[in-house]
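Visitor: All I have is the shape, not the residue letters:
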């Protein structure tokens, strides 16, 4: 082999100093890397993989990567291979079991992997999710058990999970078999110098005030959130409730954290508490919708929420959502309605796309404040680019708008397409749109179109509601409720009728809108039901379309391709994207935007822009940062930045005082200790001590590796053998198998599957599936071990089953005592004739007294006394 092939030159795409330092650390030793969000974690991972790929003859397993991350890794390796042209690199063009980088799916059973000794190394993504019972930890344990020389490197860009619990960093590192953590926050010296030492991006911060009605709605929702938190604290005073505040309730993981604290007692929690936990997620979504939805879509969303939380007519259920009865809820619904229209909605005919709105309604159609600011920013960009249409440096003239989700992207596109269309007169019945070149953009045309759709939606939902319950009240007893009309069987063919569907969490019932009673209390309207809400969600009115035009069908020959397809001019392009995590780095590199408009704040994307600008000094970037001042949007952004900073500060302190993590190598264990681990110390009525040459073996169905129990079994030094089983999920001994069932799917008829077998299994146990946070999971592994040890002493002897069942029915006889009596006695007659002196050495004094009292009891004398 030539010297060039022995030491190939690797071309890296890491221009910043902190990236190069981190890459050198990773090549030198194994460690857990915790990087701040937005600093290019996947770029470092792909360069690390490319360095091993360029050396050739390496097999690397990537654990914990999602589908998008797999695509990122594949494209990045292929790109780097095309640039470097290293002879031994494969570029991920061949995904097989030899000499390639294989992203591992979590659906693959970890036992059936390649030989661990042939694996060069293991790379773990999302290390914050590694717990002792996770499938990733199972894979890492198996890898380290058989491969002591391969490298193991873990990565994470979420520091907050490493600060929850007692010594979380040390626990996760023990699960990863790593000793050294490497922390890279944004305020780290090298990171700060890399991002601030070069030319910075031009950032223009625009604080947009909310309207008065939006502020009233936000205050009302926050009041409902605070009331729910007070109810939770009152009902669960014994839990850790210091962090149960309105500020923490704005984050997405708040209801998950509450559920985690209540998990061990969830079966004892009242239905009211469960309802409040689900209501917190609903209220948080309302806050998000207030700032992202337009006013018409927002009130439609509120109507859907009310419909899902109202009981059906005539129902006596009392588990309504408590926040619906608050005064703040009344303010919420009334203010949301006042943003859209004034007046009363009547049950009118269908409103066409070009028809005017009803005269009884006065449209208000309040616009989102960000819309006008966005239009002004685009006008400013257009004025600045008019003298110089060609962008300087390596940037394009592309304008990139970033927002939170796909719905907001669609809303922005729709607004930009219709903001120059003005409505001539509200009462024009012929055509209410006129193209004008006004200077002031407006979303009135878009909102009026949405209002027509909303009114049609209300009319159809009211009609469905009235028809359903009128039919239900008129039909005779014994007929199918609401589904006795002609064609109902075909209308719901292939799916259950709405009233037969499985209920989901939060799918309780609700009415159309709460109204005020004479006592000034909020009363839900009972005109709608939970059954109707399912139908309401399925109603999707098509958006108004332009008139159909004739389309001429022609052959799409290759010669006509240039007439219909062409490349976009990147200097005159406006693109709207949603935040997609690490995929945003690809978007910045491919689009090369000159102007970036952050429609909603995101701390990670701000850092991605900093990395992008620092990596390409020849590209000019101007960033417009839009946010609502004094809103939960600003509060959530500042809180996320503060939480990340506090998490890194806590991790730095824990790293300074953390004990050294020592990984235990079982291959170096004393042979005598290994022998003692396999000894069966159960005497079993005076029997001999039993020892096996190998640890216990459990045959596990391959589908069971999605659960945590195989990981528990492997952690108790058992040999786990995967197999495709037809009967049972776990085979403990040749006579004992376990069928794992969840509580809702438990069916005793599963036991009858064993009867028609030609060689039936003598003992089938039904195991209930508990959550991994329950101690029952660890007890299941202990029970499996005990079952194997118990069966080892009696598997070569045959006993009659009926006397054993009678023996277990005797008071005080436990399974272990029954086994001892079976081994030491001949039959039940012998046990019934034993004296206390004979029973005491076998079962003890107390149990012997119960057995003796049971057999010496005279039922005839008791009847005479009675």
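Guide: All right, it came through fine. If you're wondering where the values come from, they're calculated on a predicted model, not measured in any experiment.
Visitor: From here on, just use CA atoms for contacts and neighbour counts.
Guide: Noted.
Visitor: List the buried residues of stretch 261-270.
Guide: The neighbour-count check on stretch 261-270 (16 or more other C-alpha atoms under 10 Å) flags residue 262 as buried.
Visitor: That one spans what distance, first to last residue?
Guide: Start-to-end span of stretch 261-270 (C-alpha to C-alpha, to the nearest Å) is 15 Å.
Visitor: which residues are contacting that stretch?
Guide: 239, 773, 774 (C-alpha atoms under 8 Å, 6 or more residues apart in numbering).
Visitor: Now intersect the residues you listed with the helices, please.
Guide: Among these, none falls in helices (DSSP state H).
Visitor: Pasting the second one now:
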């Protein structure tokens, strides 16, 4: 196999990685491996090069877990390598089964959704034994219950020669526990793992040469921002302290102040409390929600302007005042620190002096720093002419900076004043609209605006539509640093292309269609992961300004500069002593620690092997497979236990666990039920959210009705999340449950009440409670004992009779009466219901007619029962 030889495509460490994936000596026994790469080091470049080596009709390579943007980026890379457009073909739900079969036989590289692929594997639509190999992205998502693990299990059972490669850049998730990496590799059935951090010897050697000219600029926040941040942190600590004081929340004792700044902190706390969530008081649950709100405020403080931040504060206050079901206002809103937050946030906009209001409109400090950077670039641009790339975290920041740069010269003393004035005018209009929706008395007094202040807003300078030539803000201007705005998307990076920018208050009309000098191009772009490589390659910037910090993009710039040997100056902007700085530094530490833990785990990790060299099953899989030996009381079976599964159920984890338990999983389009585990037994599986929704909509009643008509043993299986409490309601919610009375409307009944009514309506319906998908697999194995195996064709045909199901749905009681009569069985009763209108009409039918419908002996027994007079 050959890889592209261009020196502008791969660095030496890239080639070292590929050499282990595509052995030059032809020894492909050990190429199956998991590759862990630090974000920003060029994973897409490596994957595209590997696929380039297999991009022909002689191979059939399956590509899993790629998003739409990742597929588009990989196809662009493969096109640049010269293998044609859309080399990776996408197989999704709109592609018919016939078209999929043709695509499999044509070969090439196919990106397939996991649900479609597992169904095609089970139905033998895809020649699994002929698959050249499988490539899995986002390997961190492969778990014992994932569909990817199901696919790989079948792949390795039927194909021993094909390769299997997995890639991931989410090392923190794989290092979260001592067994996370080992579990992932066991599910992938891999024995080898390659770990490539930024501090790897090869990586550091390549990127350490001719380092980029990086200027770190630390911008202090304003006094008001410091006070608000300190107050929010105080509220966070107080809220966490209240959670710690809960007797059931001992798991969160280890969290410290630095942990609270982690992006997933509130999610981690909620996960810790999930097992006892039903036992928590409503006030404790509200505190957990407050953690998320306060962390959001910390993030918005440094990412939003003062006006937008204050608007968000008012929405939080309004939500607390009028949110349905809220037992009380959040505790942090009653604290002194909360008063500091609202007071200082308001003072960033206006202040009250001597009974009058004065507009302040504090601009984000980074705006002034950005202006200084552009001034410096303007001076340097006299020696060289090169595009300027400004990177932001969100599109909102990019949109505001576009307006700021386009109008920075309107007020040289306060370059951001026009932008803030326009934002404040929008805020006043928003307040007026809110006042129209709600009465004035419902608006808190401290959030009303005086008429004098509103008049000042009305007199504030507004943006005016201006014409820009060649990216210049005005014909008389000769510099580009402060005024040029040419938005260039990754797919539209031609220097001749100008776009119109429209906002509510500002419009920049680009009407010049000539050639633009590279030094007059300023591009604002948001971070999009590996897609950012494309903007660097297409724009070839001479200056990069990172308005928001991103370790991934820093490495992407390093790789780009090393590949092209281009002079590049990088400006790195960061708020000092803020959440932004702490998150950036803490993120770097966590990543480094995660790589070090993974390296230690690799050195001590033991992957058990079977006799044929494959990875041995883990404990969960062995437990599931042992269930098959208990079917039929442990007696020897001559047939494989079979379960017919509805196509839609392959979105869940249960089919994979049933297969791991040794059962044959047969996909089918079922009209009645989700699982058919015996000819007489049908199961409708419901998760808790689906159960509640089905009960409220009435869909579950119809489903149970259909099962009761067509199966002797209809079953409703209610399956819980294995990581959450095994309960329907919390104790606090149960205290407020309305009593069930004959006058209570069905929509007002709680879940338990509706389930009781369901069992009363369908006496033969059985409800099974399952604590997890693993428990469900064991339950199915026990239910199948002493029953025949279901027929997939018969199960798929049930409910397909023309008009039978809809007509019988309204006559369930007479049908139950009929099926209870002698001679009538689950198989022959439909022959009677399709030709006889009612039980009364059946009593007048001749014996010969009944025997023609259901047989001689069953007909005689039924006729005798109907016409035998009871003796008193």
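Guide: It's in. Only a predicted model underlies this, so the values are computations on that prediction, with no experimental measurement involved.
Visitor: Any idea what the TM-score is?
Guide: TM-score for the superposed chains, counting by TM-score structural alignment, normalised by the length of the first structure: 0.71, backed by 662 aligned residues with a C-alpha RMSD of 3.5 Å.
Visitor: Rebuild the contacts of stretch 261-270 of the first structure as JSON lines, extending it with neighbour count and distance to residue 332 of the first structure.
Guide: Compiled in JSON lines, the contacts of stretch 261-270 of the first structure are given as follows (neighbours: other C-alpha atoms under 10 Å; distance: C-alpha to C-alpha, whole Å):
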{"residue": "239", "neighbour count": "11", "distance to residue 332 of the first structure": "31"}
{"residue": "773", "neighbour count": "12", "distance to residue 332 of the first structure": "38"}
{"residue": "774", "neighbour count": "13", "distance to residue 332 of the first structure": "40"}
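Visitor: What is the nearest of the residues you listed to residue 708 of the first structure?
Guide: Sorting those by how near they are to residue 708 of the first structure, with C-alpha to C-alpha, puts residue 773 at the top with 10.4 Å.
Visitor: What is the aligned counterpart of the closest one in the second structure?
Guide: Residue pairing (TM-score structural alignment): residue 773 of the first structure is matched to residue 723 of the second structure.
Visitor: any idea how far the residue lying closest to that match once chain neighbours are set aside lies from residue 771 of the second structure?
Guide: Nearest residue to residue 723 of the second structure in three dimensions, chain neighbours excluded: residue 275, at 6.5 Å (C-alpha to C-alpha, 6 or more residues apart in numbering). Distance, residue 275 of the second structure to residue 771 of the second structure, by C-alpha to C-alpha: 12 Å.
Visitor: And residue 549 of the second structure, by the same measure?
Guide: Separation of residue 549 of the second structure from residue 771 of the second structure (C-alpha to C-alpha) stands at 44 Å.
Visitor: and what of residue 349 of the second structure?
Guide: Applying C-alpha to C-alpha, the value for residue 349 of the second structure to residue 771 of the second structure is 53 Å.
Visitor: Going by residue numbers, what spans are helices in the stretch 751-866 of the first structure?
Guide: All helices of the stretch 751-866 of the first structure, identified by DSSP state H, counting those that start in this stretch, fall at 775-794, 801-808, 815-824, 828-832, 836-843, 845-855, 859-865.
Visitor: List the buried residues of the first one.
Guide: It refers to helix 775-794 of the first structure. Neighbour counts using 16+ other C-alpha under 10 Å place 777, 778, 780, 781, 784, 785, 788, 789, 790, 793 of helix 775-794 of the first structure among the buried residues.
Visitor: Which one of these is nearest to residue 304 of the first structure?
Guide: In terms of C-alpha to C-alpha, no member of those lies closer to residue 304 of the first structure than residue 777, at 39.6 Å.
Visitor: wait, what's in contact with that closest one?
Guide: Contact analysis of residue 777 of the first structure by C-alpha under 8 Å, 6+ apart lists 709, 712, 769, 770, 771.
Visitor: got JSON lines for those, with distance to residue 821 of the first structure and neighbour count too?
Guide: JSON lines is the format used below for the contacts of residue 777 of the first structure (distance: C-alpha to C-alpha, whole Å; neighbours: other C-alpha atoms under 10 Å):
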{"residue": "709", "distance to residue 821 of the first structure": "32", "neighbour count": "21"}
{"residue": "712", "distance to residue 821 of the first structure": "32", "neighbour count": "21"}
{"residue": "769", "distance to residue 821 of the first structure": "32", "neighbour count": "20"}
{"residue": "770", "distance to residue 821 of the first structure": "33", "neighbour count": "14"}
{"residue": "771", "distance to residue 821 of the first structure": "36", "neighbour count": "13"}
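Visitor: which one of the residues you listed is nearest residue 660 of the first structure?
Guide: Nearest to residue 660 of the first structure among these, with distances taken as C-alpha to C-alpha, is residue 712, at 24.7 Å.
Visitor: That closest one - nearest residue in space that isn't next to it in sequence?
Guide: With C-alpha to C-alpha, 6+ apart as the criterion, residue 712 of the first structure has its nearest non-adjacent residue at 6.0 Å, and that residue is residue 781.
Visitor: separation between residue 531 of the second structure and residue 544 of the second structure?
Guide: 16 Å.
Visitor: if you count what's nearby, which of those two comes out ahead?
Guide: Counted by other C-alpha atoms under 10 Å, residue 531 of the second structure and residue 544 do not tie: residue 544 has more neighbours, with 21 against 16.
Visitor: so that one is in which element?
Guide: Assigned by DSSP states H and E, residue 544 of the second structure falls within strand 543-546.
Visitor: What span of the first structure is that strand aligned with?
Guide: With TM-score structural alignment as the criterion, strand 543-546 of the second structure aligns to 595-598.
Visitor: who touches that stretch?
Guide: Applying C-alpha under 8 Å, 6+ apart, the contact partners of stretch 595-598 of the first structure are 381, 397-403, 621-626.
Visitor: mind checking how far it is from the chain centre?
Guide: Computed by C-alpha atoms, centre = their mean, to the nearest Å, the chain-centroid distance of stretch 595-598 of the first structure equals 29 Å.
Visitor: follow-up on the earlier one: kindly reformat the helices of the stretch 751-866 of the first structure as JSON lines and extend each row with distance to residue 76 of the first structure.
Guide: Formatted as JSON lines, the helices of the stretch 751-866 of the first structure follow (distance: least, C-alpha to C-alpha, whole Å):
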{"stretch": "helix 775-794", "distance to residue 76 of the first structure": "41"}
{"stretch": "helix 801-808", "distance to residue 76 of the first structure": "65"}
{"stretch": "helix 815-824", "distance to residue 76 of the first structure": "60"}
{"stretch": "helix 828-832", "distance to residue 76 of the first structure": "74"}
{"stretch": "helix 836-843", "distance to residue 76 of the first structure": "69"}
{"stretch": "helix 845-855", "distance to residue 76 of the first structure": "71"}
{"stretch": "helix 859-865", "distance to residue 76 of the first structure": "84"}
